[in-house]
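>>> Got a predicted structure plus its sequence, pasted below:
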Amino acid sequence: MPNDQIHQLLSARRRRYVLYYLYRYENPVRLPDIAAQIVKWEPQEGDLVDERSQTHLALYHNHIPKLADEGIVEYDQEEEMVELGENATHLRPYLEHTAETDLDMTDTRGL
């Protein structure tokens, strides 16, 4: 996978968050569970329920389809289940580096 394509995919913080979650937990996982965790990782500005709903919609309509189109994730839209795809390994070294900053993680072994 070309570096420009990797950087474009990882330029969105929420896409990185999706991948952090998938690397840390047994796959497949429910999209609403990913959205709930992302809300916990992001700074809160409003109502928690509203934030979760908005995050879920952004993942459903934007971020998950982009990752799925590139084979980074497999997505069952009907069941709202997401798992790592065959191309996810191309992004892992970048995620190990960015997780330290994004999540204030010093231990990235879970990735």
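Sure, I can see it.
>>> Please count neighbours and contacts with C-alpha atoms only from this point.
Fine.
>>> Neighbours of residue 63, how many?
Neighbour count for residue 63, taken as other Cα atoms under 10 Å: 19.
>>> typo on my end, residue 101
10.
>>> same for the helix or strand hosting it, what does it pack against?
In this structure, residue 101 sits in helix 92-102 according to DSSP states H and E. Helices and strands touching helix 92-102, by 3 or more Cα pairs under 8 Å, 6 or more residues apart in numbering; DSSP states H and E, are helix 13-24.
>>> before we go on, here's another structure to hold up against the first:
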Amino acid sequence: MSDEASRALLKALRRQVLSTLLEHEDGIGFDSLADENQTVASQWEQNRILLYHNHLPKLDDLGYIHWNPETQMIERGERFDEIQAVLDTPDIDDNDRFSSPTSLMVL
């Protein structure tokens, strides 16, 4: 796994965004992430700012997603296939949720 992929997958919030895109080939709306990951409202609000200002732009810069803040849409990026192979491995903990305590940490 490349250093970029390792850094991208380091945070639970990023893993959840990427894992969600595995199931949504056409992309997903920002607010739909909470529904997809069964996040309670208070936890979603806590993580919303981290996603919007930190994690989504970072994944976009790496090319794994395309994040459009104006439309609030998250789509697979031009390098998504590279990270998809890593996400499909059993080493990634599929039980991570936006409510994970480690998801509140920032790189």
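Thanks, I have the structure now. Keep in mind that this is a model prediction, so the values were computed, not measured.
>>> Give me the TM-score for these two chains.
Here the superposed chains carry a TM-score of 0.77, computed using TM-score structural alignment, normalised by the length of structure 2; 96 aligned residues with a Cα RMSD of 2.1 Å.
>>> on that earlier part again, quick check: the helix holding residue 101 of structure 1 compared with structure 2, mean distance?
Here the mean offset of helix 92-102 of structure 1 against structure 2 after fitting is 2.6 Å, by mean Cα distance after the TM-score superposition for structure 1.
>>> Leaving out sequence neighbours, find the closest residue to the spatially most central residue of structure 2.
Closest to where the C-alpha atoms of structure 2 average out (Cα atoms, centre = their mean) is residue 17, at 2.2 Å. Nearest non-adjacent residue to residue 17 of structure 2, counting by Cα to Cα, 6 or more residues apart in numbering: residue 33, 7.4 Å away.
>>> per the alignment, the one you found corresponds to what in structure 1?
Residue correspondence to structure 1 (TM-score structural alignment): residue 33 of structure 2 is matched to residue 34.
>>> At which residues are the helices of structure 1 located?
Assigned by DSSP state H, the helices in structure 1 fall at 3-10, 13-24, 31-41, 48-58, 64-69, 92-102.
>>> Now tabulate these in JSON lines and tack on distance to residue 85 of structure 1.
Formatted as JSON lines, the helices of structure 1 follow (distance: least, Cα to Cα, whole Å):
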{"stretch": "helix 3-10", "distance to residue 85 of structure 1": "14"}
{"stretch": "helix 13-24", "distance to residue 85 of structure 1": "10"}
{"stretch": "helix 31-41", "distance to residue 85 of structure 1": "15"}
{"stretch": "helix 48-58", "distance to residue 85 of structure 1": "20"}
{"stretch": "helix 64-69", "distance to residue 85 of structure 1": "8"}
{"stretch": "helix 92-102", "distance to residue 85 of structure 1": "12"}
